[in-house]
Structure formats: C-alpha cells, structure tokens
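**Q** Coordinates only, no sequence provided:
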C-alpha cells in the first residue's frame, strides 16, 4: 500500500477502532505509515486487544459527547469514522449512530481536520433490480435499521460538506470478509459447521464480496485524494461472485460439500415453515432426553410401574434400527444431513440476498485510483489461514 501516498507520521483519529474493519485499519496505519493513532473503542471492549501491541491512544468516551470527541480529535488531520451503535434497541442505536456522526462532524470542523472519511454500506440502495448500478442510483430507506441509520449518517456528512465546508467523503462498502470478520466470515463458518445454510434465489444473488485489506486501501486513498471531497464511492472486490460461490469456499474449508441449501425464489415463508415443523418434531425426543436425566422423573417413573413397558418399547425400536442399519441407501444418508439445523436469514433480508445486483467501482477507480488486489481466491486463502490459526475451523481439515 506504500504507493497510495498516505503521509507517514500523520495524526489520525479512528472511530470503531476495536471493530473488524477499524481494527485492520489501525494495524495498517501504525505498521505501514507510522501514524499516531487515537482510536475510539466501542463495546464490547475485547476488540481493543488487537491494538495492544501498538502504541495507540484509546478513548472510551461516548461518541455523542461533544467535548470528549473534540478533545480526542484535537491535533488530528484525518478522521476515519467507522463506528455505529449496535448494542441497544433499534431506536437507541439509530439515535447514537446518527447523532454521533453529527457530533463528530461538528468536532472535526472545530478542530480543522483535513479529511473526514465516513464508512457506510452499499445496502443503502436497497433491493435493486438485477444488473450493475453506480452512485447515481437513488439511495433509499427500506426498513433495515442498520442500512437506514447508515444512510442518515451519510446525509449528515454530505450536508455538513455542502453547508459548512466539512472536507467529507463517504465510502459505501459491500460484503466485507476476512480475518476477524463477524458477519461474512465467522458467522458463515459457524453456521456451516453446526448445520446447513439456506440461500434465497438458489444462491444466484451477487455477494459483491470485498476482502478487508481492499477496504483499507480505499480508506487510505479517500483520505489523501482531493478528488474525494464531497463524493460518494461504492467499494467492492473484483469480479462477479454469487452468494453460492462465496459460501462454497467456506464449505470447502470445513471439509463438507452438502451444507448449502438452495432455496427457490426470494420468499422464505416455506423454508421457515419447514424449519418450524422440524423443530416441532424434535420437541418430544428433546423432552425425553431432558427428563431422563432428572432424578425425580426417574423415581416417579419407577414408582408408576411403567418402566418395564417402556424398556420393552425401547428395545423393540433398537432391534428395528439394527435390522435396517445395514441397508441404508444414499437417499436415507442424505436424509440424515437434512436433519441438521437449517440457518435462514431474517425474512425481510431474503430479497436483498437474492438480488443479482453488482455495484460498480468505476468511479472509485477513476477518482481514487482504487484497484482491489484480492480476488475471491486470494481473499479466501488468507481468510482460511487466519481461521485455522484462530481455531474457528479444524487445523486438520483440508490440509494435505
């Protein structure tokens, strides 16, 4: 990243420094550019442990505290704003995220920063029709609290630029994965290990997958390019990667090949009904297993005189199972896999995941010189190496 032109020794303020993208940004700033970093740390504070090996000044004050943010930002020439609230209810998170951005923008103006880079999401374009879209597409509120509050935070930065001269830039990132990634790395791996994952539209939706280091590249470029001021940029990785292709990489990592369920259409109602029926079928066996370990239940069962009939019934089932075990077919073996838990996205999210919409990075390439370096194979290789190191997946699986 040394060709970006980011000045060494710069005083930088980073919000969300304990998060996934923010943590990687802080690492690169200190390691590659010898930056003097002040990082706002969000709850849970465990994420700040990644920064312990670096001389980073950490701030634990609320993002809505005007005096605290101005003090933390004092002397900094660049602000990277990645933080948002996610620990309260929807109304509380929205208030902190949007008002917090207003607080930061005001503090940035008073401190005279050279650049205010705000990280948002490409989800602000909602469930668009299939095809390639760019920044001229209307941004909308569509009912997902995360996307809606990010859209309003974007507008805060853009309004501050137009009305008060804030040197602000908005980056709309998409599908960010890689080491420490909670949503597009850790969660899919955990779900595929524990059961199956359902993908709407038979997995044809475009993931717009972006490796975290490419996002960091975009952030650094947005901080130094004059052409970035007052602009919005879509940021994604190279190529057109479907959600099926994306999940297949994780499936291979854990040594499985049948954990992905391709759901037709975008309506998840039938899948939710099937999941509910499967859960209902497990109620009785689960209750029996729980009761068997209860001493009071066992004593009452013995006193009732039902032990012998129950033992006779259980032995009959065992003999029947033993007689059919040797004749299992491929179809019955597959049925065993079907009994694994099925992980489904929230109902409102199904159409978004199904959309075959690709985001254009032409503007970012033209004005920022943004050129993503990690295709899906390189990004997933680096992600797998980390996941094995972090013991998220078995070190032995997939190794030769």
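**A** Cool, the structure landed. Keep in mind it's a predicted model, so treat the numbers as computed, not measured. Numbering: from 1, shown residues only.
**Q** can we go C-alpha only for contacts and neighbour counts from here?
**A** OK.
**Q** hmm, who's touching stretch 330-344?
**A** For stretch 330-344, contacts defined as C-alpha atoms under 8 Å, 6 or more residues apart in numbering pick out 191, 194-199, 258-259, 271-272, 275, 278.
**Q** Quote the end-to-end distance of that stretch.
**A** 26 Å (C-alpha to C-alpha, to the nearest Å).
**Q** residues in contact with residue 357?
**A** 128, 129, 130, 131, 132, 133, 205, 206.
**Q** Against residue 368, how distant is the third one?
**A** Just to be clear, that refers to residue 130. 26 Å.
**Q** more neighbours, the two?
**A** With neighbours defined as other C-alpha atoms under 10 Å, residue 130 and residue 368 compare such that residue 368 has more, 23 against 13.
**Q** my guess is the more buried one meets residue 219, correct?
**A** No. If you go by C-alpha atoms under 8 Å, residue 368 and residue 219 don't touch, sitting 9.8 Å apart.
**Q** Tell me which stretches of the stretch 51-200 of the chain form helices.
**A** 66-73, 90-111, 145-164, 187-194 (DSSP state H, counting those that start in this stretch).
**Q** The structure to be compared is supplied as follows:
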C-alpha cells in the first residue's frame, strides 16, 4: 500500500485524484490551507494536514513517510499579478519538491499545463516544442516551475514527472464548466471569432489515469502532454456545454470586441472591490488555434482516454441536477 500526498487535496483536481487513489487501495494524505474546505476529503478517509506549499510550516510533516507526491496546488487564472503567481506556482513548487526530496519521497508528479506553449504554437505540438510565456504570468510561472522540478530529478532517490494537462473539465471545474454556464445563464457569455480553433479538453478521470500510469511506469525525468486526443472546436464545445446545461446557445464576438468588454467589466468589478470573475486575458485562452500531440503518452504510458466528450458531458449533466453554480462561483 503506497502513501500518496496530494497538495490542494480539496480542490477540483486533488479531490478527484484522492477518490481514485483510494479506489486503487492507496493511502492518501492531503495538504490543504483552509481545512474548513476539507470535510469531503476527510469523509473519503484522507488524512488532511493544514498547510500550503507557500509556507514552510507542516511541509515536512506532510511529506514524512510518503512514497509519492502529486502536486496540484497552483494559482490558475488567466491574468493577475506576476508576484502572486510566482509565490504559488514557482516558490511553492520549489518548497514542496525540495522538502519531499529531503525527507526521502521517491516519486514526485508535478501537474503542469500545456499553456507552457503559449497561445500561438504549431499544430500537434509535442513535448519538444518551444515554450513561450507570451508575457502571461500563468504561462511564465508554469514554465519556471517545470524547470525547477526537472533539475531535481535523480532516480532512484527522487524521480520527477511532469504532466502538461490540456483544458481539464468535469463536475466542479470552474473555468470550463461552472463559469461559462453561470455566464450563459445571465446571457453574458460569448465565444471568440465564431469558435474557430481547438479546445484541448481532458476529462478529469482521463487526466488522473495518465498520472497513475506515469507513476506505475516510473517515467522519471519525462514530460507528457495529456488531453482527450480529440480535435473539438471551441464553438462545438460551448454549444454542447449550453445544451448540457439546458441553456440558450451562446453567441460569438470578434476577439478585440470581447476583450474590450471584459476589460471594462473587470475594471468595474475592481472599482467595487470585487474579484473579477473573468479576466480580459481569458479571450487568449479561449482562442488557441491548434491541438497538442499526445502521441508520447500513448506510446510510453499506454494512455488511452476512456471518457469521451459526449460521455463527459452526460456525467456533468447528472452532476448539474444538484450543483449550485452561484455558490461555486462564490456569489
């Protein structure tokens, strides 16, 4: 029975990873800053330790006796202060990885993002493709975090694996499910340039399957793109999402027009001392033109996405019957 530590165990990714790990017979420990959010994890049988990768307290305690660390804690939003992103995504990643190595953890899986390729990249880009920060704090800090992790790779003492996830969706996902549906319900959601380009969606369970395969195969020092392997247009995805939520189909706006609207909207929210619910930079994230190659994951990990987009949306439809989107959006 292996012991797995998951950072941000009560988050969208961490909680589902905990569920599936326990189903595999693993012992799961979680690191969570706000323990009042950890009741669901505790009910699953997760040992929850109060803390965050941004603080040194309790990191050794969290890592002690652990075989594997799955690092999911991150600041993931389209825009904001580089300082804030760096604190969590770079410094935090260094804190937890250095501590894990120091106390004898053998396997460290870093959940990165395919956004390390930026917004304009070649069709079917592979893991060897150029990394581009696009002057975006999320892209930039995910690149820096990867570099820090891979420098520590030294199996068999400490094996590091990097997973570059596509656009992760599933029940409870804020950017690709909850927020679009919430805005669609207010008739405030639009997709960009008639939905041209490709959303590189990956259903949460498919992503976690790939993570477990990388651990089982001890793919140390390797980097993997992980998506559902489908070429779905942005328009197709958002129309299907609206149908799943029983909402009217969203409309399209030119990229510059939509960006200006979101800039004005987020500026107004800031004046009211509210956290913007969507940043203007979201337009860049919602208009990427090409797909990412998952050939390496297929060949080296024998990864095959089990949940199709159609099946994933059916699971979300069931979840929406009891979900409170306003509460999930913090409204």
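**A** Structure's in. What do you need? Note that the structure is predicted; figures quoted are calculated from it, not measured.
**Q** Quantify their similarity with the TM-score.
**A** The TM-score (TM-score structural alignment, normalised by the length of the second structure) is 0.86; 315 aligned residues with a C-alpha RMSD of 2.8 Å.
**Q** hang on, the earlier thing: buried subset of the contacts of stretch 330-344 of the first structure as a ChimeraX selection?
**A** Command for ChimeraX that selects the buried part of these, burial taken from 16 or more other C-alpha atoms under 10 Å:
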select :191,195,196,197,198,199,258,259,271,272,275,278
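**Q** And the furthest pair within the contacts of stretch 330-344 of the first structure?
**A** 258 and 272 (19.6 Å; C-alpha to C-alpha).
**Q** Now do the contacts for the residue sitting nearest the centre point of the first structure.
**A** The residue lying closest to the centre of the first structure (C-alpha atoms, centre = their mean) is residue 183, at 2.4 Å. Residues counted as contacts of residue 183 of the first structure (C-alpha under 8 Å, 6+ apart) are residue 177.
**Q** mind checking what it lines up with in the second structure?
**A** Using TM-score structural alignment, the partner of residue 183 of the first structure in the second structure is residue 175.
**Q** can you check residue 84 of the first structure too?
**A** Using TM-score structural alignment, residue 84 of the first structure pairs with residue 74 in the second structure.
**Q** Ok, residue 160 of the first structure next?
**A** Under TM-score structural alignment, residue 160 of the first structure pairs with residue 152 in the second structure.
**Q** Quickly note the distance from its match to residue 63 of the second structure.
**A** Taken as C-alpha to C-alpha, the span from residue 152 of the second structure to residue 63 of the second structure is 16 Å.
**Q** So those two - more neighbours on which side?
**A** Shown here are residue 152 of the second structure and residue 63; by other C-alpha under 10 Å, residue 63 has more neighbours (27 against 17).
**Q** and that one, what does it touch?
**A** 5, 69, 99, 100, 103, 105.
**Q** doesn't residue 70 make contact with the last one?
**A** No. Look at residue 105 of the second structure against residue 70 with C-alpha under 8 Å: they stay out of range, at 11.1 Å.
**Q** quick one on the thing from earlier: columns distance to residue 330 of the first structure on top of the helices of the stretch 51-200 of the first structure, output as TSV?
**A** As requested, the helices of the stretch 51-200 of the first structure are exported to TSV (distance: least, C-alpha to C-alpha, whole Å):
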stretch	distance to residue 330 of the first structure
helix 66-73	62
helix 90-111	47
helix 145-164	43
helix 187-194	21
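**Q** These: which one's closest to residue 381 of the first structure?
**A** Nearest to residue 381 of the first structure, of all those, is helix 187-194, at 14.2 Å by C-alpha to C-alpha.
**Q** May I see the buried residues of that closest one?
**A** For helix 187-194 of the first structure, by 16+ other C-alpha under 10 Å, it's 188, 189, 191, 192, 193.
**Q** Could you pull up the average distance between it and the second structure after superposition?
**A** Here the mean offset of helix 187-194 of the first structure against the second structure after fitting is 0.9 Å, by mean C-alpha distance after the TM-score superposition for the first structure.
**Q** for that helix, the distance to its chain's centre please.
**A** Centre-to-centre, helix 187-194 of the first structure and its host chain are 13 Å apart (C-alpha atoms, centre = their mean, to the nearest Å).
**Q** hmm, back to that, thought the match of residue 160 of the first structure was touching residue 162?
**A** No. Between residue 152 of the second structure and residue 162 there is no contact, the gap being 11.9 Å when judged by C-alpha under 8 Å.
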